[in-house]
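[1] Here's a sequence, model it:
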Amino acid sequence: MGTTDVNTERIGSTLLITIDRPQGRNAVNAAVAAGLAAALDELEGDPALRAGVLTGTGGTFSAGMDLKAALQGESPEVAGRGFGGLVEADLTKPLIAAVEGWAMGGGFELALGCDLIVAAEDAKFGLPEVKRGLVAAGGGVIRLPQRIPYHLAMELLLTGEPVTARRAEALGLVNRITPSGEALAIALRLAEQIALNAPLALAAVKRIARNAVGLPEAEAFTLQRTELSRLTASADVREGMTAFAERRAPQWIGR
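    Now for the predicted structure:
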């Protein structure tokens, strides 16, 4: 399923989303952005889908914004969702980036827009926008200093130089390093592990983690209490407790 440039495949309860422009190193143009937005709608709209994995074909995750398309007036943004239809999207379900090869500029920002990053050992990450007179406006300048120490984030943002997967792992940006060609398999395995957990709880974790950023601690706990009150009223919480008491796997219904 999907468009010509973005394909989707259901693997169990995971939606695999693949950018398929190998001739353009999976750079993001208007068609890719629209395709990614549609794929994310598919993920969010189907209760049977519990997690998503984002990857690219041809040994490259994404080279970022398609500069040639941009010069011709194409926008790689989707209204209300930002670059690639992803970086400003309000997603409730976990999304994992499976990175092979280059994740440059907007490609790196797509990965930063995911909840987990799995990278092959030969992957590289970079934000070279300053070399083109731009800034990493797809979340790079905003998110990177929140994920790693300020001075290290500024080195990547101000020099525009890429880092290896091993360096990204040392900085705390990457969850898993795999042999070349195995990032997708490990990402799918992680998605399967995540999908065993309660969908309402997963969504609540994402909302709390996202919305608590920058809040005073007292306000963050108030936000968390609101989320917890919704969860404790759900059938899934009772199911989780009952399943634990009965020593069986829970059967989540998402309510």
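[2] going forward, measure contacts and count neighbours with C-alpha atoms only.
    Will do.
[3] For A136, which non-adjacent residue is spatially closest?
    The spatial neighbour of A136 that comes closest, neighbours along the chain excluded (Cα to Cα, 6 or more residues apart in numbering), is E129 at 5.7 Å.
[4] Can you list the residue ranges for strands in the chain?
    For the chain, strands defined by DSSP state E occupy the ranges 6-11, 14-19, 51-56, 77-78, 82-83, 95-99, 102-104, 116-120, 124-126, 163-164, 176-178.
[5] about what we covered before: quick one, what contacts the residue nearest to A136?
    By Cα atoms under 8 Å, 6 or more residues apart in numbering, E129 lies in contact with G105, V135, A136, G160.
[6] Wait, the last one touches G126, no?
    The reference is to G160. Yes - here G160 lies in contact with G126, judged by Cα atoms under 8 Å, at a distance of 6.5 Å.
[7] For the nearest residue to T92 once chain neighbours are set aside, grab the count of nearby residues.
    The shortest distance from T92 to any non-neighbouring residue, by Cα to Cα, 6+ apart, is to A203 (4.9 Å). Residues near A203, counting by other Cα atoms under 10 Å, number 16.
[8] wait, what's in contact with A203?
    T92, K93, P94.
[9] hmm, 10 Å instead?
    R50, L91, T92, K93, P94, E227 (Cα atoms under 10 Å, 6 or more residues apart in numbering).
[10] Here is a second sequence; please produce its structure as well for comparison:
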Amino acid sequence: MDLKFIKYEKRNHIAYITLNRPERMNALHPPCHIEMDGVWDDFMADKAMWVAIITGAGEKAFSAGNDLRWTAENRGIVTDALRGKGGFAGITARYDITKPIIAAVNGFALGGGFEIALACDIIIAAEHARFGLPEPRVGLMAGAGGVHRLPRHIPLKIAMGMMLTGKHVTAEEAHRWGVVNEVVAMKDLIPTAERWASEIMECSPLSVRASKEAAMNGLGMTTEAAIAKHYDLSTKLFRSKDAVEGPLAFSEKRKPNWTGE
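    Sure, this is the predicted structure:
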């Protein structure tokens, strides 16, 4: 893939995605969204990729969100052709990614940067990371999912307080409110994300995908309706080789050989 603003690597079933505009605090402009669309398409299509870790270049920012300077400099020329089909960073409006995604937040995650993290399944934060939706302070709003996802992650009054003031919260505060899974020293950020990825990969990749699909699709339903709903990957799972391999490996007291099939 010909990528100018994103680093994309694959190792040991893990896709490493790095937002690579440190000179702009990894703020994203339309060409970034287009590149990220391609990255997520590739991640989903590659059967050897089981988990993604997304982070930002450097130690200052995960992503400062929308590149407002680029927007000001290019006002009037942004067309639909420059907008990512999957929303901000190709992920905030994309709901078909059933593979797990870990956000390794290495600094400021503000505006669209926080929206990217909220669209992930697990968030690991460096101790100096900060989170916020400051869009109202520049006459905008967190329209790439932030105003909807944040109140679904934390208590409503806390979410409203953050959104209506645009204030930041620390990594520890985000962890206390349940937005962040773990807070670590910067040097341990990627190793910790890799540890989480390794623990995920101890499970059947198809089981993980089926679990994510059912959990996310059932969020807006009553428990009764969610349980009764048909999920494509659940059906595929119980007809899969992994569903045979798991109990067999357990009975033989060995590690399972997952194939995702």
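[11] With distance to L112 of structure 1 and neighbour count as extra columns, can I get the contacts of A203 of structure 1 in a markdown table?
    As requested, the contacts of A203 of structure 1 are exported to a markdown table (distance: Cα to Cα, whole Å; neighbours: other Cα atoms under 10 Å):
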| residue | distance to L112 of structure 1 | neighbour count |
| --- | --- | --- |
| R50 | 20 | 26 |
| L91 | 13 | 18 |
| T92 | 16 | 18 |
| K93 | 15 | 22 |
| P94 | 13 | 23 |
| E227 | 24 | 18 |
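[12] Return the closest of those residues with respect to R166 of structure 1.
    P94 (23.7 Å; Cα to Cα).
[13] which one in structure 2 is aligned with that closest one?
    Mapped onto structure 2 by TM-score structural alignment, P94 of structure 1 lines up with P100.
[14] just checking, that match touches I123?
    No - counting by Cα atoms under 10 Å, P100 of structure 2 stays clear of I123, with 11.3 Å between them.
[15] Identify the contacts common to those two.
    I53.
[16] Give me the neighbour count for L140 of structure 2.
    Neighbour count for L140 of structure 2, taken as other Cα under 10 Å: 11.
[17] do you know how far the counterpart of it in structure 1 is from L127 of structure 1?
    Aligning on TM-score structural alignment places L140 of structure 2 opposite L134 in structure 1. L134 of structure 1 sits 10 Å away from L127 of structure 1, going by Cα to Cα, to the nearest Å.
[18] Stretch 109-129 of structure 1: end-to-end distance?
    With Cα to Cα, one end of stretch 109-129 of structure 1 sits 11 Å from the other.
[19] Now for the equivalent of A187 of structure 1 over in structure 2, how many residues are close by?
    Matched to structure 2 by TM-score structural alignment, A187 of structure 1 sits across from A193. A193 of structure 2 has 24 neighbouring residues, counting by other Cα under 10 Å.
[20] Then N74 of structure 2?
    N74 of structure 2 has 10 neighbouring residues, counting by other Cα under 10 Å.
[21] Spatially nearest residue to the spatially most central residue of structure 1, not counting backbone neighbours?
    Structure 1 has C114 as the residue nearest its centroid, 1.4 Å off, counting by Cα atoms, centre = their mean. Counting by Cα to Cα, 6+ apart, C114 of structure 1 lies nearest to L95, which is 5.1 Å off, once chain neighbours are set aside.
[22] From A70 of structure 1, how far off is that neighbour?
    27 Å.
[23] Neighbour count for the two, which is higher?
    More crowded of L95 of structure 1 and A70, by other Cα under 10 Å: L95, with 26 against 14.
[24] List the contacts of the more buried one.
    L95 of structure 1 neighbours (Cα under 10 Å, 6+ apart): 14-17, 40, 43, 50-54, 111, 113-117, 187, 191.
[25] Over to R210 of structure 1?
    R210 of structure 1 neighbours (Cα under 10 Å, 6+ apart): D90, A204.
[26] If we use 6 Å, what do you get?
    Counting by Cα atoms under 6 Å, 6 or more residues apart in numbering, R210 of structure 1 makes contact with nothing.
[27] what's the answer for V99 of structure 1, then?
    Contacts of V99 of structure 1 by Cα under 6 Å, 6+ apart are F61, A119.
[28] Could you do the one 10 residues further on as well?
    The contact partners of E109 of structure 1, taken as Cα under 6 Å, 6+ apart, are G138, G139, G140.
[29] now with 8 Å?
    Contacts of E109 of structure 1 by Cα under 8 Å, 6+ apart are V87, A136, G138, G139, G140.
[30] Tabulate those residues (CSV), appending neighbour count and distance to A249 of structure 1.
    CSV is the format used below for the contacts of E109 of structure 1 (neighbours: other Cα atoms under 10 Å; distance: Cα to Cα, whole Å):
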residue, neighbour count, distance to A249 of structure 1
V87, 24, 34
A136, 21, 44
G138, 25, 40
G139, 19, 38
G140, 25, 40
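[31] how long is stretch 157-173 of structure 2 end to end?
    15 Å.
[32] now it: how far from the chain's centre is it?
    20 Å (Cα atoms, centre = their mean, to the nearest Å).
[33] Return the distance of stretch 8-23 of structure 1 from the chain's centre.
    For stretch 8-23 of structure 1, the distance to the chain centre is 13 Å (Cα atoms, centre = their mean).
[34] Report the separation between G86 of structure 2 and W196 of structure 2.
    25 Å.
[35] between the two, which one's more packed in?
    The residue with more neighbours, out of G86 of structure 2 and W196, is G86; 20 against 16, by other Cα under 10 Å.
[36] just checking, that one touches D37?
    Yes - using Cα under 8 Å, G86 of structure 2 is in contact with D37, at 6.3 Å.
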